[in-house]
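Participant: Just a sequence and a predicted model for now, questions to come.
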Amino acid sequence: MKYTLDRHEKYVLIILEEKKLNSLISPKLKSEMILINTEGIRNIILDLSHVLYSDSSGLSSLLVGHRLCKNSAGSFIISGLSESVERLIQISQLQDVLSITQSVEEAIDLLFMEEIERDLNRSEE
């Protein structure tokens, strides 16, 4: 699996540099996200702008990322969806479950907004 990891203080950006997110790539992506999460990183941005095709195993890896981040009180944001991947997410009715942005910059903004919101909620408790 070809990808780039860009580590920041509050999040990790994974840029998947593959044309297909299928049963060959999906297990490796899941493993990488699990490793990142066990390191204590709770916010992951996944850039899929290189991905032109995904199958059900690819969707499964997105749901694993979502669950990992949610269970650690973090955010999992997907950006740069191609038309076919976006259509698959809509057919699967996951557009309301997954956080999706057009660009990495929007994903970073959304992530920081969610972090501020979580901090405010914690301070009110």
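Facilitator: Okay, I see it.
Participant: contacts and neighbour counts: CA atoms only from here.
Facilitator: Noted.
Participant: Could you list every helix and strand in contact with the longest helix seen in the chain?
Facilitator: Longest helix in the chain, counting residues (DSSP state H): helix 104-124. Secondary-structure packing of helix 104-124 (3 or more C-alpha pairs under 8 Å, 6 or more residues apart in numbering; DSSP states H and E): strand 44-47, strand 76-79.
Participant: can you list contacts of the last one?
Facilitator: Contacts made with strand 76-79 from outside it, assessed by C-alpha atoms under 8 Å, 6 or more residues apart in numbering, are listed as 43-49, 65-66, 69-70, 98-104, 107, 111.
Participant: Please convert the buried members of those into ChimeraX selection syntax.
Facilitator: Here is the ChimeraX command that selects the buried residues among the contacts of strand 76-79 (16 or more other C-alpha atoms under 10 Å):
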select :43,44,45,46,47,48,49,65,66,69,98,99,100,101,104,107,111
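Participant: also this one, for the comparison:
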Amino acid sequence: MKYKIKEQKNVSVINLEGNIMGGPDALLLNELLHGLVKEGKKKIVLDMSAVKLMNSSGLGMLIAALTTVRHASGNLKLAGVSKKIENLFIITKLINVFEQYKTVKQAVDSY
């Protein structure tokens, strides 16, 4: 998994690319989010439009990310989730846990 961070309207947008499969990626995302929260950045959007695959460990990674941000009184929203990954959210009943938007712009504007 690769990532890039950019700021839009006081929102940190993290563009994720590749596969989200947990393991070392989970540690990387966790450290990244802790760093953002420590800097006072509590409005976060994960742009998942370039994510190809995700497994159950990847889902756990996203849940941990959401928990980290919410414990800091922030919020994390998802954008650009593919149909395949959205089906994974539906099957696991996590569809109602994450705020999801079709585009990054919609997610950013929702703040």
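Facilitator: It's in. None of the values given here were measured: they were computed from a predicted structure.
Participant: Residue range in structure 1 corresponding to stretch 43-52 of structure 2, please.
Facilitator: Using TM-score structural alignment, the residues of structure 1 aligned to stretch 43-52 of structure 2 are 43-52.
Participant: Residue 2 of structure 1 touches residue 18, doesn't it?
Facilitator: Yes: assessed by C-alpha atoms under 8 Å, residue 2 of structure 1 is found in contact with residue 18 at 6.2 Å.
Participant: Just want to know which of those two has more residues nearby.
Facilitator: residue 18 (17 against 11; other C-alpha atoms under 10 Å).
Participant: And that one, how far from residue 119 of structure 1?
Facilitator: 35 Å (C-alpha to C-alpha, to the nearest Å).
Participant: Give me the nearest residue to residue 70 of structure 2, chain neighbours excluded.
Facilitator: residue 76 (7.7 Å; C-alpha to C-alpha, 6 or more residues apart in numbering).
Participant: So what does the one you found match up with in structure 1?
Facilitator: Checking TM-score structural alignment: residue 76 of structure 2 goes with residue 76.
Participant: where's its match relative to residue 123 of structure 1, distance?
Facilitator: Computed as C-alpha to C-alpha, the residue 76 of structure 1 to residue 123 of structure 1 distance reads 23 Å.
Participant: ok, now residue 50 of structure 1?
Facilitator: From residue 50 of structure 1 across to residue 123 of structure 1, the span is 39 Å (C-alpha to C-alpha).
Participant: Over to residue 96 of structure 1?
Facilitator: On the measure of C-alpha to C-alpha, residue 96 of structure 1 and residue 123 of structure 1 end up 27 Å apart.
Participant: of the helices and strands packed on helix 104-124 of structure 1, which approaches residue 11 of structure 1 most closely?
Facilitator: strand 44-47 (5.6 Å; C-alpha to C-alpha).
Participant: Who are the packing partners of that closest one?
Facilitator: strand 12-16, strand 76-79, helix 104-124.
Participant: Minimum distance to residue 23 of structure 1: which of those has it?
Facilitator: For residue 23 of structure 1, the closest of those is strand 12-16, at 14.5 Å, according to C-alpha to C-alpha.
Participant: From the rest of the structure, what touches whichever helix or strand comes after the closest one?
Facilitator: Where DSSP states H and E defines the elements, the next helix or strand beyond strand 12-16 of structure 1 is strand 20-21. Strand 20-21 of structure 1 has contacts (C-alpha under 8 Å, 6+ apart) with 51, 52, 53, 54, 55, 57, 58.
Participant: Could you pull up the residues touching the fourth one?
Facilitator: Counting by C-alpha under 8 Å, 6+ apart, residue 54 of structure 1 touches 20, 21, 22, 84, 85, 88.
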